[in-house]
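Participant: Build me a structure from this.
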Amino acid sequence: MALIVKRVQIDVRCPWCLTVAEDSTHVLFDCSFGRSVWASLGVNEVSSGGYSGSAFEIFRQIATVCDRDKLALVVTVCWNLWNRRNRWVWDKVNVSAFGVTTTTLNMLQEWKRSRVERTSMEVNVDAAVFTETDCVGIGSVISDENGGFLRARTQKIRALFQPREAEAIALKKALSWVKEVGYQRCVFETDAKTVVDAYKSGEGNTYFHLIISGCIDIGKHYDEVLVEFVHRSANGVVHALARASHSVLDVQECGFVLLQTLFLMYYLWI
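Facilitator: Predicted coordinates:
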């Protein structure tokens, strides 16, 4: 299938599947390459035939049924699919479906971070397991965008969990507490990489992943939320607070003076 313009043959077929005439709807939603990208991102319903019309009309239909996060994903996928198409047509640069998917996820993460970091609170979270008393200690510290202390909270749970479950519970408790306080844009930082990875993937069927699923559900009630990994050296304050929870009853919110007192108790205790 070709169009002749000034004696130059121009192939009007899709440059990827080479089966039908190319238009924006085909490139973004119907082509087999695009379908593989949508499927890999878990939104294959976008290209499964549930929507019809021009690309613009499909966007309008999607916007009426998708939440904000999914809509952001859809727009980012479409941008990267069209960019991939142009790079192939004009520069003969071939980008794989995996490359498009990876670029999409990275762009979304950077976009979310840029939005959150403009007016965000930073919440450091940690957990401590006390096997000798069958308790878990949780510490959370909220700082403003300049790193200034706002408030802190320590909690002791009378149950025994494995470390990764304890860290997941610490995140869930922190998400609930900060939401109750009223902050809507937050970056939660923990030194438990397994928790961060599980939160971002949203996959798994163990008890640990059930706790993570609860974290994700709470996170949906924020305007913007990120969960990030930090090294233990950058999480020392909240680690000491989690350990100090061994000396308090149940839940204790801390002002700056009480926070310093708990630290002193912790260092004397160890």
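
Participant: hey, let's count contacts and neighbours off CA atoms from now on
Facilitator: Noted.

Participant: separation between H209 and V136?
Facilitator: Using CA to CA, to the nearest Å, H209 is found at 18 Å from V136.

Participant: Between the two, point out the one with more neighbours.
Facilitator: Remark: of H209 and V136, V136 carries more neighbours, 27 against 18, as counted by other CA atoms under 10 Å.

Participant: Please, where are all the helices along the stretch 1-150 of the chain?
Facilitator: Counting by DSSP state H, counting those that start in this stretch, the stretch 1-150 of the chain has these helices, from start to end: 24-25, 32-40, 55-65, 68-91, 97-118.

Participant: one more to put side by side:
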Amino acid sequence: MEVRLFYNSVRPGVGMKPHREGLRPLLPQHARHCPVLEAGSALGFLVYPPLTEKESFHIEFQGEGRYQFIYSLKKPTGDFEPIFSVTIVLPVGTIGMIKEDVSILSRKTAMNRNDALRLMRAFIVPEDLATPPGAIAMRGATNFRTPQGWDTVYTPIFNMIDRPVAPMLVVRVETDWYAHETEFRYVLQPGEGISTAHNMPIGQVFFVPREEITMRDCTNEELEEIRRSKEEFVREKEAQKIMTPHGLSYSPHYLRQSRSQRS
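Facilitator: Below you'll find the model as predicted:
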């Protein structure tokens, strides 16, 4: 299946392309020996923000309809220097004008208020803030056009279990006809914020066919085949156990069987 890519409308071509990755840096080491866990992590593709290697941004929900966005650039020393910040204040009842207070934090930049607001909109969607309360909508560097009859599902990064974890609203979009700009909507508590860098994914996407699924009970013959295959798998798994240098035992039988199914 071929999925076509088009890019962030404000910063086309900036940012890493979607990437499939089965590893998660903060999972225990023995997760490497769990092929079903890695396969779950590798479902679909990681999506990155439209940032260069020298850029980062941070967005924080301050409560009571207030958000703060900070854009930073990397100094020669490797530290990040804040360039500008935008304090966004939503109207009471969320109906009315959004107040955007821009502060230029660096004397080295020639950016003005309009430049700062335009750049901020490459990374977040101000109109979608606080929907629901505490929500932020982060834009991706890449958008997707799927084949006829296929949808794109936008999710948080699977198996990132290190706390705190901000919940995210999962959406499914008919991207075969709708030109959807990729965004990931996280919901924060007051005082919480999210920082990003060019190599830090902000979400994950996978593609599903838009077709009806029917279910039925297995027949007795099918149940017998399932029982037989399960017993055979358990025997083979036990026979192929391997001991690691650290005393952890595991069996590569599932992974070998999976690869044989694809060959």
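
Participant: List the TM-score for the superposed pair.
Facilitator: The TM-score (TM-score structural alignment, normalised by the length of structure 2) is 0.28; 118 aligned residues with a CA RMSD of 5.7 Å.

Participant: Tell me which of the helices of the stretch 1-150 of structure 1 is the most buried.
Facilitator: helix 32-40 (a mean of 18; mean count of other CA atoms under 10 Å).

Participant: So which other helices or strands are in contact with that one?
Facilitator: Helix 32-40 of structure 1 is packed against helix 97-118, with contacts defined by 3 or more CA pairs under 8 Å, 6 or more residues apart in numbering; DSSP states H and E.

Participant: orientation of the helix it packs on relative to helix 68-91 in degrees?
Facilitator: Relative orientation of helix 97-118 of structure 1 and helix 68-91, computed by axes from the mean of the first three to the mean of the last three CA atoms, to 10 degrees: 130 degrees.

Participant: got a list of contacts for helix 97-118 of structure 1?
Facilitator: Identification of contacts with helix 97-118 of structure 1 by CA atoms under 8 Å, 6 or more residues apart in numbering yields 33-34, 36-37, 40-41, 72-73, 76-77, 80-81, 84, 145, 185-187, 224-226.

Participant: What residues does V237 of structure 1 make contact with?
Facilitator: Taking CA under 8 Å, 6+ apart, we find V237 of structure 1 in contact with no residue.

Participant: what about it, distance to F59 of structure 1?
Facilitator: In terms of CA to CA, V237 of structure 1 sits 46 Å off from F59 of structure 1.

Participant: So which residues of the stretch 151-263 of structure 2 form strands?
Facilitator: Using DSSP state E, counting those that start in this stretch, the strands of the stretch 151-263 of structure 2 run over 168-169, 171-173, 183-187, 193-197, 203-209, 242-243, 249-250.

Participant: Of the ones you listed, flag the one that's most buried.
Facilitator: Of all the strands of the stretch 151-263 of structure 2, strand 183-187 has the most neighbours on average by mean count of other CA under 10 Å, namely a mean of 25.

Participant: helices or strands up against it?
Facilitator: Strand 183-187 of structure 2 packs on strand 135-139, strand 150-155, strand 168-169, going by 3+ CA pairs under 8 Å, 6+ apart.

Participant: one more time with 6 Å
Facilitator: Secondary-structure packing of strand 183-187 of structure 2 (3 or more CA pairs under 6 Å, 6 or more residues apart in numbering; DSSP states H and E): strand 135-139, strand 168-169.

Participant: Show me what the shortest one is packed up against.
Facilitator: Okay, so that is strand 168-169 of structure 2. strand 183-187.

Participant: about what we covered before: just say which of the helices and strands packed on strand 183-187 of structure 2 is most tucked in.
Facilitator: Among these, ranked by average contacts under mean count of other CA under 10 Å, first place goes to strand 135-139 (a mean of 24).

Participant: one step back: which one of the strands of the stretch 151-263 of structure 2 lies closest to L5 of structure 2?
Facilitator: With CA to CA, the closest approach to L5 of structure 2 among those belongs to strand 203-209: 12.7 Å.

Participant: From Q260 of structure 1, how far out is Y267 of structure 1?
Facilitator: 11 Å.

Participant: Oh, that last question was meant for L175 of structure 1, not what I typed.
Facilitator: Applying CA to CA to L175 of structure 1 and Q260 of structure 1 gives a distance of 23 Å.

Participant: And for F130 of structure 1?
Facilitator: For F130 of structure 1 relative to Q260 of structure 1 (CA to CA), the value is 22 Å.

Participant: Which of those two has more residues huddled nearby?
Facilitator: Between F130 of structure 1 and Q260, counting by other CA under 10 Å, F130 is the more crowded of the two (17 against 13).

Participant: Return the distance of that one relative to S201 of structure 1.
Facilitator: In terms of CA to CA, F130 of structure 1 sits 29 Å off from S201 of structure 1.

Participant: Please determine how far F206 of structure 2 is located from E222 of structure 2.
Facilitator: 31 Å.

Participant: likewise S85 of structure 2?
Facilitator: Applying CA to CA to S85 of structure 2 and E222 of structure 2 gives a distance of 62 Å.

Participant: Those two: which is more packed in?
Facilitator: S85 (23 against 11).

Participant: dump the residue contacts of the more buried one.
Facilitator: F69, I70, V102, S103 (CA atoms under 6 Å, 6 or more residues apart in numbering).

Participant: 10 Å - rerun?
Facilitator: 57-59, 68-72, 100-105, 116-117, 120 (CA atoms under 10 Å, 6 or more residues apart in numbering).

Participant: picking that back up, would you list the helices and strands packed on strand 183-187 of structure 2 in CSV and tack on distance to E183 of structure 2?
Facilitator: Listed next are these as CSV, based on distance: least, CA to CA, whole Å:
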stretch, distance to E183 of structure 2
strand 135-139, 4
strand 168-169, 10
